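>>> build me a structure from this.
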Amino acid sequence: MNAPQPNKLDLTQRHRRNRKTDWARRLVREHVLTVSDLIWPIFLVEGENLRQPVASMPGVERLSVDAAVRAAVEAVELGIPAIALFPNTDPALRNEQASEALNPDNLVCRACRAIKAAAPGLGLITDVALDPYTSHGHDGLLLDGEILNDETVFVLVQQALNQARAGADVIAPSDMMDGRIGAIRAGLDAQHFDRVQILAYAVKYASAFYGPFRDAVGTGAILTGDKRTYQMDPANTNEALREAAQDLKEGADILMVKPGLPYLDVIYRVKQKFGAPTFAYQVSGEYAMIMAAANNGWIDADKTMLESLLCFKRAGADAILTYFAPRVAKTLKDLI
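Model (predicted):
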């Protein structure tokens, strides 16, 4: 006796038809992650031929300038459009005035010149903030426990000019001081750096996800208090729109939302509201969580990193700063 046939549903729409094979899924895919979406953040450290592991970020290293040059050449070979530089400044050079930020021969400036000589077609993004240079770990000048806004902005303009002279293509203020985008734009234009772009960390939250980054740049152990008086409250999204609007008005070319994955709703709102180029930062804590879980065998590292970055694209990000950049670029190349 034949087994009874299961009842068939009377369906006109069967959405699984578009999912039945790899070629079908590729044809209807709404968002795609490519190597052109990647920016590689690189940590710098003094020394020669040095690759110094960051314990809280498995697979990430602090690089001496010569090693950073080799990384930049690798980025070009992989098709990565740009890198972003972050220094781990010698503690002996840090002070309350962040004077090393204005030294034309500081770690970032030396790296800029060397990288531009070796890889002139690679985009070079430099961080403008004082925390890698202050003895207290804050992004601005500190007086009696208060971060001074206007006085800090004056120093940030000089820091931006210092980096532009060294060859930076994109100035990226991450400090969250009020008015710094307009002041930096005016300062750059006055010194004939009108072609230098500004990537504004327009929406930067006072997040717990920055811990490994602070280890990497050497500010975690020295930070006095917290940054909640100038970085945004994680509870707010309307405020993000006000911040982004102000930065665009002041001359920002690109907006940044940081952190990334926990703030996909913010990325979406910023992109939908303004339509401006919008970048996201997959921050150190996001990277560290994926790597920790992968190293414990709980998740697949490659599949998870690709999925997480695709989520940024789906939310509206045009590009993503991610420590996975070289690994993703190699993985995408193998998939072609």
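>>> switch to C-alpha atoms for all contacts and neighbour counts from now on
Will do.
>>> right, and the helix or strand after whichever helix in the chain runs longest?
If you go by DSSP state H, the chain has its longest helix at helix 149-166. Downstream of helix 149-166, the first helix or strand assigned by DSSP states H and E is strand 170-173.
>>> go through the longest helix of the chain and flag the buried ones.
149-150, 152-153, 155-166 (16 or more other Cα atoms under 10 Å).
>>> by contact count, what packs against that helix?
helix 107-118, strand 123-128, strand 141-143, strand 170-173, helix 180-190 (3 or more Cα pairs under 8 Å, 6 or more residues apart in numbering; DSSP states H and E).
>>> with distance to Gln52 added, can I get these in a markdown table?
Formatted as a markdown table, the helices and strands packed on helix 149-166 follow (distance: least, Cα to Cα, whole Å):
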| stretch | distance to Gln52 |
| --- | --- |
| helix 107-118 | 15 |
| strand 123-128 | 20 |
| strand 141-143 | 29 |
| strand 170-173 | 25 |
| helix 180-190 | 33 |
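>>> using the three-state scheme, assign Ala245.
On the three-state scheme (DSSP: H, G, I helix; E, B strand; the rest coil), Ala245 is labelled helix.
>>> nearest residue to Val270 in space, please, no chain neighbours.
Leu241 (6.2 Å; Cα to Cα, 6 or more residues apart in numbering).
>>> dump the residue contacts of the one you found.
Going by Cα atoms under 8 Å, 6 or more residues apart in numbering, Leu241 touches 269-270, 273.
>>> the structure of the following sequence is requested for comparison with the preceding one:
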Amino acid sequence: IQLKNVTKVTKFTLLGFTDDFELQVYLFLLLFAIYVFTLLGNLGLVLLVTADAQLHNPMYYFLCMLSILDACYSSVVAPKMLVNFLTDSKAISFIGCATQMLLFVTFGTTESFLLAAMAYDRYVAIYNPLLYSINMSPRVYVPLITASYVGGIVHGTLHTVATFSLSFWASNEIRHVFCDIPPLLALSCSDTHINQLLLFYFVDSIKVFTILILLISYGFILLAILRMHTPEGRQKVFSTCGSHLTGVAVYHGAILFTYMRPSSSYALDHDMIVSVFYTTVIPMLNPIIHSLRNKDVKEAMKKVFERNWFV
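Presented below is the predicted three-dimensional model:
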């Protein structure tokens, strides 16, 4: 094979959704609003938990970490995507693309582990509430949070190194709005069979592991509900767990659809829409999902508003 006139890629071009400038402006306005609400909602929830002493328990520490992750997760993708909507140059450097992928996969994987840890926390709180502060002490929840981050970093590093060890020659146009794994594998001129296997089996293993923890935790929670004799107790459990289950279902559903399929079934344009959904819309919805049905959070918000109103 003659490679004399072939240039090694030093930067990539993110093609995005469309070349229609008017449509890009509308998309910019929509996604900018979503991004602003994402930051306000998630960082506002962190400040609320920090400021209210009644929310200083492990369940809300986990919720704080989820909010921080969502803000970071969205910030890895949204700023560059928004800039590209309004500029002709949609380039991203080789190092910038690798960094974006590393952070994106790291935060996404960490969130998967953290959602599983939150399910275990819900089980501990409901199954034996009197011993909750002992069974979920800092010696328990700090290692759970740390392990979630370590797992995310390892998984992100693995896929980033594997992807950017491939050869990229001549073509540098990525059919996506950010540097995700499937479109980069489609762009590479190397044999990506091993990368496809890594993507499928590692994501598969992580999802099976985290979903198994979710099922076991909620299985025990269901047993606890069946033993309750008062409607008030059951209502409190549904209020505590319903929001978490909703967030888990939406998040894992989008991830499973995008990554846990053989390479032959990838449709990059369709996956791009799903990817934008779980990197922008879900992080915006999470603080809403976890706040609206939570009595303690609503009470804390009410106190903040009343305090500011009468000051």
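>>> so what number do they get for TM-score?
Laid over one another, the chains give 0.27 as their TM-score (TM-score structural alignment, normalised by the length of the second structure), with 128 aligned residues with a Cα RMSD of 6.0 Å.
>>> hmm, back to that, so the residue nearest to Val270 of the first structure is in which element?
helix 238-250.
>>> run a quick neighbour tally on the closest residue to Phe213 of the first structure other than its chain neighbours.
The shortest distance from Phe213 of the first structure to any residue other than its chain neighbours is 5.4 Å, reached at Ser284 (Cα to Cα, 6+ apart). Look at Ser284 of the first structure: counted by other Cα atoms under 10 Å, it has 22 neighbours.
>>> and Ser284 of the first structure, how close does it get to Val203 of the first structure?
As judged by Cα to Cα, to the nearest Å, Ser284 of the first structure and Val203 of the first structure stand 17 Å apart.
>>> and for Phe274 of the first structure?
Remark: distance between Phe274 of the first structure and Val203 of the first structure (Cα to Cα) = 13 Å.
>>> the more surrounded of those two?
It is Val203, of Phe274 of the first structure and Val203, that has more neighbours when counted by other Cα under 10 Å, with 26 against 14.
>>> list the contacts of the nearest residue to that one once chain neighbours are set aside.
Take Val203 of the first structure and drop its neighbours on the chain: the residue closest to it by Cα to Cα, 6+ apart is Val257, 4.8 Å away. Contacts for Val257 of the first structure (Cα under 8 Å, 6+ apart) come out as 201-204, 263, 266-267, 278-281.
>>> would you turn the residues you listed into CSV with secondary structure and distance to Asp127 of the first structure?
Listed next are those as CSV, based on DSSP: H, G, I helix; E, B strand; the rest coil; distance: Cα to Cα, whole Å:
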residue, secondary structure, distance to Asp127 of the first structure
Tyr201, strand, 10
Ala202, strand, 13
Val203, strand, 15
Lys204, strand, 13
Tyr263, helix, 21
Val266, helix, 22
Ile267, helix, 20
Thr278, strand, 17
Phe279, strand, 14
Ala280, strand, 15
Tyr281, strand, 13
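>>> can I get the residues you listed in JSON lines including distance to Ala315 of the first structure?
As requested, the contacts of Val257 of the first structure are exported to JSON lines (distance: Cα to Cα, whole Å):
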{"residue": "Tyr201", "distance to Ala315 of the first structure": "17"}
{"residue": "Ala202", "distance to Ala315 of the first structure": "17"}
{"residue": "Val203", "distance to Ala315 of the first structure": "15"}
{"residue": "Lys204", "distance to Ala315 of the first structure": "17"}
{"residue": "Tyr263", "distance to Ala315 of the first structure": "10"}
{"residue": "Val266", "distance to Ala315 of the first structure": "9"}
{"residue": "Ile267", "distance to Ala315 of the first structure": "6"}
{"residue": "Thr278", "distance to Ala315 of the first structure": "10"}
{"residue": "Phe279", "distance to Ala315 of the first structure": "11"}
{"residue": "Ala280", "distance to Ala315 of the first structure": "10"}
{"residue": "Tyr281", "distance to Ala315 of the first structure": "13"}
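>>> buried subset of the residues you listed, written for ChimeraX?
Only the buried entries of those go into this ChimeraX selection, using 16+ other Cα under 10 Å:
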select :201,202,203,204,263,266,267,278,279,280,281
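>>> report the separation between Ala72 of the first structure and Ala114 of the first structure.
Counting by Cα to Cα, the gap from Ala72 of the first structure to Ala114 of the first structure is 10 Å.
>>> more neighbours, those two?
A direct count of neighbours by other Cα under 10 Å for Ala72 of the first structure and Ala114 places Ala72 higher, at 26 against 19.
>>> before we move on, the earlier item: Trp40 of the first structure: which of the contacts of Leu241 of the first structure is nearest?
Minimum distance to Trp40 of the first structure across the contacts of Leu241 of the first structure is 22.7 Å, recorded for Val270 (Cα to Cα).
>>> how many other residues sit next to the residue lying closest to Ala301 of the first structure once chain neighbours are set aside?
Once flanking residues are discounted, Ala301 of the first structure sits nearest to Ala294: 5.1 Å by Cα to Cα, 6+ apart. Ala294 of the first structure: 15 surrounding residues under other Cα under 10 Å.
>>> just after the helix or strand hosting Ala294 of the first structure, pick out the following helix or strand.
Following DSSP H and E, one finds Ala294 of the first structure within helix 284-295. The helix or strand immediately downstream of helix 284-295 of the first structure is helix 301-315, counting by DSSP H and E.
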